[in-house]
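> Would you be able to build a 3D model of this:
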Amino acid sequence: MSVWIGVDLGTQSVRATAVADDGRVLGAAGRPLTSRRDGPRHEQDPEQWWRELAAATREALRDVPPGRIGGVAVDATSGTILLADRDGRPLTPGLMYDDRRAADQVERVNAAGAAVWEALGYRRMQATWALPKLLWLLRDAPEGARLAHQSDFVNRRLIGREVATDLSNALKTGVDLIHERWPGEVLDTLGVPAALLPAVVRPGSVLGEVCAEAAAATGIPAGTPVVAGTTDGCAAQLGAGALTPGSWNSVLGTTLVLKGVTRTLVHDPLGVVYSHKAPDGSWLPGGASSTGAGVLARDLPGRDLDALGRLAAERFGERSGGRPGGGRAPSATIYPLVSRGERFPFAAPDAEGFTLGEVDDDVDRYAAILRGAAYVERLCFDYLDLLGAPADGEVILTGGATRSAYWNRLRAGVLGRPVTLRENAEPALGMALLAAVGAAARDAGPGRTREASREITARMVRTREVVEPGGGDLTEHYLRFVGELEDRGWLPGPAAAHARARSSLERTAP
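Got it, this is the predicted structure:
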C-alpha cells in the first residue's frame, strides 16, 4: 500500500499529512507561519515557508516507511506571489492573497484583459489578485527576475530546478484557462516579459522528483514524484470528495465558500462566480461570501456555543413546524456579515449586517445568526442555478461550522436536501489525493485522469454521516430575507425572482 504526502501551505500555518491508499492518516504535523501587516500590505517570508514545510514533513513522516511513499503535492493560498532569481532565491517578500497595495493597477489590468477575462467567465480582476500585484513588483524588478507563486517557490526547492506552475494558482495571474496558456497579447500590453513567466500545466501533472538536498531537509525520499497542486480552496474541495459534475462542497468557517464541478465553463454577469480547471479538464466554479461563523465570535464573545446550540435545538427543535414539545417558531434572522461588503452571491461593497425580527436573548441571537448563514447558503445555490450550474449532486459540508449538529440539520432543512459530512476533509488530504491521482495518470496515461480521480476518491475520502433535513419549513423566513436584500438594493431583481420561483416549484413538487 502506497503513502501519499499532502502539504497545505496556508496563511497561519503549513500542515503536512501522510495518507494511505485507503484514507488512513499515518502521520500529520503543522508549523506556524508569521505575517507582516501594514495597512493594505500583507507579506510573509518565503524562506519561512520552506523551513516550516520541511519541519512539518519530517515530523509527519517520522513513522512512515520511506519505501512506501508514492508522491507529494502542495497547495497554496490563491494569489500569493513573489519574484525570485534564476536560482529560485527570493528577491521580494511573498505578497499574500489579500494584499491590496496594487489597487491602482486594477483599472489598467481590466482594460487590457477585458476580452480574456470575459471569456473566462469572471469578467474582471480585483485588487487582491496576483496580476495587479505582479505589475506593482515589476516597477523595481532586477534583470532576470522570475515570477513565482507560493507553491512554485517550494516546489522548486523540492525538485532543485525551475518548475512549471499549475493552472489553479495561475488563475489570478491571468492565465487563459480555456487554452491553458498565458495570454501573450494581454501581458505584452501590460509590459510583462514572457521570460518572467513559468510554464503552465494542469493540477495533477508530475513536475519532477524530490532532489537529494530537499530529501535531507524534508525527510521525503529522493526520487519521490512531485505533483502540481492547486490553490487551498480547490484542495479543500478535493479533500471533501466533490469531484463529479453537480456535486458541491460548502465550506462554512469564518466565512462561507462554495465550490462545485461542471462540465462547461460558467459565465456570471455579476462576476462573483469564477472557475478553476480540474485535473481532468472539467471546471470548478465557486464563490466566497463575506458571511459566516465569524459573527458568532464577534457578537457572542466568551459564550459556550455548544451550549447555545443545545438550547436552540430545545427551543426551536427539528420537527415539522419547528414547535416540538411546546417550543416556538423562529422569528428573527440576522444577516451575518463578518465585515462590510458582500462578494457572493451578489456584489455589494456597501452591504452591512442587519436583523429581521426581535431577538430576546443570546439563544435567539445564536439561532438567528445560524439561520441567516443558512439562508445565504441557500441563496448561493439559487444563484448558481440561475447561471445554469448543475446542483443535483451530493452537497458536502466542511469547515468549523460542521461541529454543530444543530446547524448541520438546519442547513439541510433550509436547502431541502440531505447533506454529507466527511471524516477528515481538509486541504492536506486533498493534496495527498491529488498526488495519488497524478501518479496514476502518469502511469496509465492522462486520458485516465477522470477515472483515476473517482477510484482514488472512493478509497481515500471517508463519509462520517449523512444528515437529513430538520427544523421545519422555513421557506417564508427565507423569502422574507431575500426580499430584504432586494429592497436594500444589494440583490439584483432577477436573482431574487429566481429564488422565489425555485421555492415555489419546490413547494408544489410531488
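> From now on I want contacts and neighbour counts done on CA atoms only, so please keep to that.
Fine.
> tell me the secondary structure for I396?
Assigned by DSSP: H, G, I helix; E, B strand; the rest coil, the conformation of I396 is strand.
> Wait, it touches S250, no?
Yes: using CA atoms under 8 Å, I396 is in contact with S250, at 6.1 Å.
> In contact with G253, which residues?
By CA atoms under 8 Å, 6 or more residues apart in numbering, the residues touching G253 are 292-294, 399-401.
> try 7 Å this time
For G253, the contacting residues are 292-293, 399-401, by CA atoms under 7 Å, 6 or more residues apart in numbering.
> Now list the buried members of the residues you listed.
Neighbour counting by 16 or more other CA atoms under 10 Å classes 292-293, 399, 401 among those as buried.
> ok, residues contacting stretch 66-81?
Contacts of stretch 66-81 (CA under 7 Å, 6+ apart): 1-11, 94-97, 129-130, 148-151, 169, 172, 221, 224-232, 235, 431-432, 434-436.
> One more sequence to fold, the one below, so I can look at both together:
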Amino acid sequence: MYYIGIDLGTSACKFLLVDGAGTVSRTVSRDYPLYFPQPGWSEQNPQDWWTACMSGIPQLLEGVDPAQVAGIGVGGQMHGLVALDDQGQVLRPAILWNDGRTAPQVDWLNHQVGREVLSRHTANIAFAGFTAPKLLWMAQNEPDLFARIHKILLPKDYLVYCLTGAYATDYSDASGTLLLDVEHKTWSREMLQLCHLREDQMPALHESWERVGALREDVAQALGLSPNTLVCAGAGDNAAAAVGTQTVGDGKCNISLGTSGTIFISSTQFRVDPNNALHAFAHADGGWHLMGCMLSAASCNAWWCDNILGTSDYAAQQAPISQDKLGRGHVYFLPYLMGERSPINDTDARGVFWGLTMDTTRADMTQAVLEGVAFAIRDSLEVARSLGLNIPRSGLCGGGSKSPLWRTILSNVLGIPLDTMATEQGPGYGAAILAMVCCGAFDRVQQAAQALVQVKNTVEPQPELVARYEAKYQKFRQIYPACRGLFATLAQD
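Presented below is the predicted three-dimensional model:
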C-alpha cells in the first residue's frame, strides 16, 4: 500500500508518496505566493494551497493504482488564521505564523489579562504569531468579517476540510492557537470567551493519527484516488517533522533549520516552563513537547544571499569559510528579521550586524549569519537546560541542515551531536507515518517512527571548537539586551 504525506509550507506545498516500508517513491512540489500587504504583515490565499493539491497530487500518482493508496496525512505551517463563513468560503486571506500585526493584542493579553492567567488556561503566553491575537485583531479591525465567522481552521485543517468536508484539527496544531487547554486537551472556555468566540466555531479535536474521514467523492475523482482513501487529522509542521525524525516518546530532541527555526523536546509528561519562554504543546505521538521557535532561521541566509548579495548559490558563499575561522572573528548577527518569538518574545526586535570594520569581508558576514542563527537556537536550548532537562543529542532537519558548514557550526555551538535522517522530508514524511497509523499499518506512532526512521549521518562536536563558540556565544548574549530599548523606541517612528 501507499500513503500520501503533505507538507503545507510557507512558500510551497510538498507531496510525498510513501510505500509501506517507509520508502519515499516520489515527491512533487507546488509553489504559491506570499503577500506582505503592510510592513510586518504576512498573508496567503488558502485557495492557493488547495489549487496546489489539485495539481500536485494527480502528478504524484501518475502510474499508480488508486486502490493502492490507503491514506493521507497533512503536516502544515502552524498558527495561521483561516476564517470560513457558513458556506465554507474563506472570509479573508489567511494571517500567517510570521505576521507581526498583533502587537497591541499580545500586549493586552499578556499584561491586562495577565501571563499567569493565560498560562493557567493554556500552558502558554501570547505571542504575535499565535491564532488568538489574530482573532482579537480581526474583531477590532474587521468587525463585519469577524461577525460572519462560522468556523476557524488552521492552514493544514483547511486542506483536510477540502479533502473530506470535515471541520477538524489535532491537538499539536491546536496548541498553538492560545485557545486550547493543552494539559487537558480541550478548548478553553475562558480563552474562547476572552476572544469573543463560541466553541461551536472551533473544529473538532483529534489525536494526529485519528481518522477524520474519507475523501469526498468529487474530490476523489478529481485527484484520481479512491473515495475509500482515509484522511487523518495530521499535525502541526514541527510535530509532524518530529515524528519523521523519530523524536517521539520521552526525552528526544529535534532541531528544524527551516524558514523558521525550532527546537523540539518530546515528553510523555505534561510540563510547563515557568517563564513561558518555551511553548508547552501537545505532540503528534499522543504526549506533549516543549518547543522554542525563532521566526527567521534559514530564511536569514536566504535573505542575505538572495536579497543582499544577489545570488542563489549559497554553497559558493560558504566555501571561503574554512574550519580554522569558525568560532573566531568579531562580526555578530542578530537574526530577528521578523521580530522574534522564543525566548525573547519581542515583535520590535530587528536584524543587526555588529562589529563591522574596514577589513570585514563578505565571508565574515555570511559566517556571522550562520552563527547568529545557531546562537539564537542555543538561547532556547539553554532555557530547556535550566529546567533540568538533559539533552545529550538531537536530530536535525530542514533546508539549512543540508549545509555541512551550518551543521558543524550548530553542533559546536550547542555542544551536542546532531543526527540527520536517511529520509529528509520533514513534516511530509511524518504526516505519511501518521497516515500509516490511521490506516492500521502500525498500532502506535512511536512504533511506526522507530521502525521506519533511520539515521544517515552524525556531526560530532569538537572540544576545541566548542570552547571557542562558548566564548563567542557569551558575547552574542550581550547584544540583544543592549539593543532592546532602542528597538522599542525605533518601532514608534
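> Report the TM-score for the pair.
Once the chains are laid over each other, their TM-score by TM-score structural alignment, normalised by the length of structure 2 reads 0.84; 470 aligned residues with a CA RMSD of 3.1 Å.
> ok so, going back, so of the contacts of stretch 66-81 of structure 1, which ones are in helices?
The helices, defined by DSSP state H, take in 130, 150-151, 169, 232, 235, 431-432, 434-436 from the contacts of stretch 66-81 of structure 1.
> any idea which of these is the one closest to R507 of structure 1?
Nearest to R507 of structure 1 among those, counting by CA to CA, is A235 at 36.0 Å.
> how many neighbours does the residue mapped onto the closest one from structure 2 have?
Aligned counterpart of A235 of structure 1 in structure 2: A240 (TM-score structural alignment). A240 of structure 2 has 33 neighbours, counted by other CA atoms under 10 Å.
> A70 of structure 2 now?
By other CA under 10 Å, 23 other residues sit near A70 of structure 2.
> And for the one 3 residues further on?
Residues within reach of G73 of structure 2, counting by other CA under 10 Å, total 34.
> returning to that earlier point: narrow the contacts of stretch 66-81 of structure 1 to those that are buried.
Among the contacts of stretch 66-81 of structure 1, the ones that count as buried by 16+ other CA under 10 Å are 3-11, 94-97, 129-130, 148-151, 169, 172, 221, 224-232, 235, 431-432, 434-436.
> residues touching the residue lying closest to F476 of structure 2 once chain neighbours are set aside, list them.
Once flanking residues are discounted, F476 of structure 2 sits nearest to Y332: 6.9 Å by CA to CA, 6 or more residues apart in numbering. By CA under 7 Å, 6+ apart, Y332 of structure 2 lies in contact with 353-355, 368, 372, 476.
> what separates the aligned residue in structure 1 for Y332 of structure 2 from G416 of structure 1, distance-wise?
Under the alignment (TM-score structural alignment), Y332 of structure 2 maps onto I334 of structure 1. Counting by CA to CA, to the nearest Å, the gap from I334 of structure 1 to G416 of structure 1 is 20 Å.
> again, but for G239 of structure 1
From G239 of structure 1 to G416 of structure 1 the distance is 24 Å (CA to CA).
> now G219 of structure 1
48 Å.
> can you check T173 of structure 1 too?
38 Å.
> higher neighbour count, the two?
Using other CA under 10 Å as the criterion, T173 of structure 1 and G416 rank with T173 on top: 25 against 19.
> which residues are contacting the longest helix along structure 1?
Scanning structure 1 for the longest helix, with DSSP H as the assignment, gives helix 362-386. For helix 362-386 of structure 1, contacts defined as CA under 7 Å, 6+ apart pick out 291-292, 308, 311-312, 332-336, 345, 359, 391, 407, 411, 414-415, 478, 495, 498-499.
> which residues in the stretch 401-510 of structure 1 form helices?
Counting by DSSP state H, counting those that start in this stretch, one finds helices in the stretch 401-510 of structure 1 at the ranges 405-415, 427-444, 449-460, 475-487, 493-508.
> Pull up the gap between R362 of structure 2 and K325 of structure 2, please.
According to CA to CA, R362 of structure 2 and K325 of structure 2 sit 14 Å apart.
> hmm, I was thinking of G428 of structure 2
Computed as CA to CA, the G428 of structure 2 to K325 of structure 2 distance reads 36 Å.
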